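Student: Have a look; sequence and predicted model below, questions after that.
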Amino acid sequence: IVPIMLSCVIGTAVCRHFKKESLDTVELAKAGINLEAGKERNIMKSIRVGDVMIKKPETIPEHMTLGQFADFIASTRHTNFPLVNSKQEMTGIISVQDFMGVVFEKDLMDLIVVKELATLDVITVTADDDLDTAMKKIGYRNIEQLPV
């Protein structure tokens, strides 16, 4: 019995070296499910961004002054806002953190527009992307939200 057990162990080790999937997992691998990635990651890959995104985010006109922005953020729970131009096209993102650097400069509140403080090079995702892709992009720049 020992020689048979030893040959089975050696045969299994050689097979796993050349082919990662077993007979049980080969169909799952063909379907795009990676068992080594973990349950959470596979769940993230199965959910589309369009299914969980905020459909109508609060937007800020790019010509809004800092004083107007200060009044606006006092009445909202969000911390990041897409900037839009007169055609309602996104031109950047402004966050409360961007604003905090000048919040005590009262002389500038009516002189500076939010576009001057905003991030104009914005990373985006599409509604068809999966959440795993979105999370990688969020981790890449250490940001809290992604525009779709």
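Tutor: Here it is on my side, so go on. Numbers count the residues shown, from 1 in each chain.
Student: Only C-alpha atoms from now on, for both contacts and neighbour counts.
Tutor: OK.
Student: Identify the residue nearest the geometric centre of this structure.
Tutor: Ranked by distance to the mean C-alpha position of the chain (CA atoms, centre = their mean), the top residue is A134 at 3.4 Å.
Student: and here's the other structure:
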Amino acid sequence: YMAMALLIAGACMLFMFCLERFEEGFSRIKMPGFLKPMLGGFLLALIAYFFPQLHGFSNYPTVNAVFEGQYLWYFIAALGILKMVATSLTLGSGGTGGVFAPCLFIGAMIGNTFGYGAHRLFPESTATAGSYALVGMGALMAGVTGAPLTSVILIFELSGKYSIVLPLMITCAISTILVQIVMKGSVFTRPLIKKGVFYGVRRNVLRRKRVREILRADFLSVSPQTRLRELLALLPNSKQYAYPVLGPDGGLVGIVSLQDFQAVVFEEEVADVVVVGDIMTREVLTVTPENTLEEALLKIGDENIEYLPVLEGGESRKVLGLVSRRDILSCYNREIREFVEAASPI
């Protein structure tokens, strides 16, 4: 069953890939929107003409016939693949439908095919092909929809067989995990991800990321005795526009920013008279490495500042680095871009 879980996971990815590719393919076809379902319906009719077992109302009789052994294994495998194509044609062209029944159908076909081969190779230690078909139904539904618990309960309710519960749970779990790792979502969440709509732990990057992950440890600092002329000399060669003011013990005693000295920056006669201690902000908002980026951004927004010193925490005033509004927004944009790219079709 663990081996079948790998096969089912691959089938899940193939099914999801087909759904996305067909949808993108039809979106590129230049024709009136109302004609696209007609084209999809025509192609679907051709498939149904040669393989009437794929017709919507024939799904469950076909599955029952598979359980009874009325079809050859290679025909069963072909039905599973063709069902992926037929469903993708329907949904991709703009037709109405879902993936619930197709998942059960495809899972039964692939599970039965695997079970047939396993039983032929190891007749004494494997179950019948029908048992593999039942487990395959649940595993494929779990992988595609990302709902393993629902799939386990559903298949158990349909079959009433206690003997398949353990292999069903194992197969559904493995299938779901593999699909989530590779596809980064289910058939329902991947379209949302690619549109920039996020969910779960990924939904809020700023709450998940910590200040320690983006703080700048290579910062410039000044002392309260630093003259204004010396401070101005730092600006041309630095992208930093706020400087922590450190006392004799190296602890933070204030911060001086461009807003603090812009009133006197053009008064040449005071450049050697004014010192940082005269113009610095003494009540400094700070964060620690364990604060979230959301907490840091809220502090920045509340006071309309650009930089926050990052302190060790506790009673210590030692400055570990700086975090800026730009750093936070860059981190956010980078995470969103990577997540969207990871959700692109394989």
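Tutor: Yep, that arrived. Here the structure is a predicted model, which means the values were calculated and not measured.
Student: how about the residue nearest to the centre of structure 1, what's its match in structure 2?
Tutor: Matched to structure 2 by TM-score structural alignment, A134 of structure 1 sits across from A296.
Student: tell me the contacts of the spatially closest residue to its match that is not a sequence neighbour?
Tutor: The shortest distance from A296 of structure 2 to any residue other than its chain neighbours is 6.7 Å, reached at V287 (CA to CA, 6 or more residues apart in numbering). For V287 of structure 2, the contacting residues are 211, 296, 308-311, taking CA atoms under 8 Å, 6 or more residues apart in numbering as the criterion.
Student: Reformat those residues as TSV; add secondary structure and distance to L149 of structure 2.
Tutor: Converted to TSV, these look like this (DSSP: H, G, I helix; E, B strand; the rest coil; distance: CA to CA, whole Å):
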residue	secondary structure	distance to L149 of structure 2
V211	helix	36
A296	helix	38
L308	strand	45
P309	strand	47
V310	strand	44
L311	strand	45
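Student: of all those, which two lie farthest apart?
Tutor: In the contacts of V287 of structure 2, the most distant members under the criterion CA to CA are A296 and L311, with 12.5 Å between them.
Student: and L246 of structure 2, what does it touch?
Tutor: Contact partners of L246 of structure 2, counting by CA under 8 Å, 6+ apart, are 221-224, 252-254.
Student: Looking at structure 1, which of the residues you listed hold up?
Tutor: Shared with structure 1 under both residues aligned by TM-score structural alignment, their matches' CA atoms under 8 Å, the contacts from the contacts of L246 of structure 2 are 221-224, 252-254.
Student: shouldn't V310 of structure 2 be in contact with L320?
Tutor: Yes - the criterion here is CA atoms under 8 Å, and V310 of structure 2 meets it with L320 at 5.5 Å.
Student: out of those two, which sits in the more crowded spot?
Tutor: V310 (26 against 18; other CA atoms under 10 Å).
Student: which residues does the more buried one contact?
Tutor: With contacts defined as CA under 8 Å, 6+ apart, V310 of structure 2 is in contact with 215, 286-289, 319-323.
Student: Where in structure 1 does stretch 133-140 of structure 2 fall?
Tutor: Residues of structure 1 matching stretch 133-140 of structure 2 are absent, with TM-score structural alignment as the criterion.
Student: Contacts for that stretch next, please.
Tutor: Outside of stretch 133-140 of structure 2, the residues within contact range by CA under 8 Å, 6+ apart are 4-5, 8-9, 11-12, 67, 103-113, 115, 148, 151-152, 154-155, 159, 164, 167-168, 171-173, 175-176.
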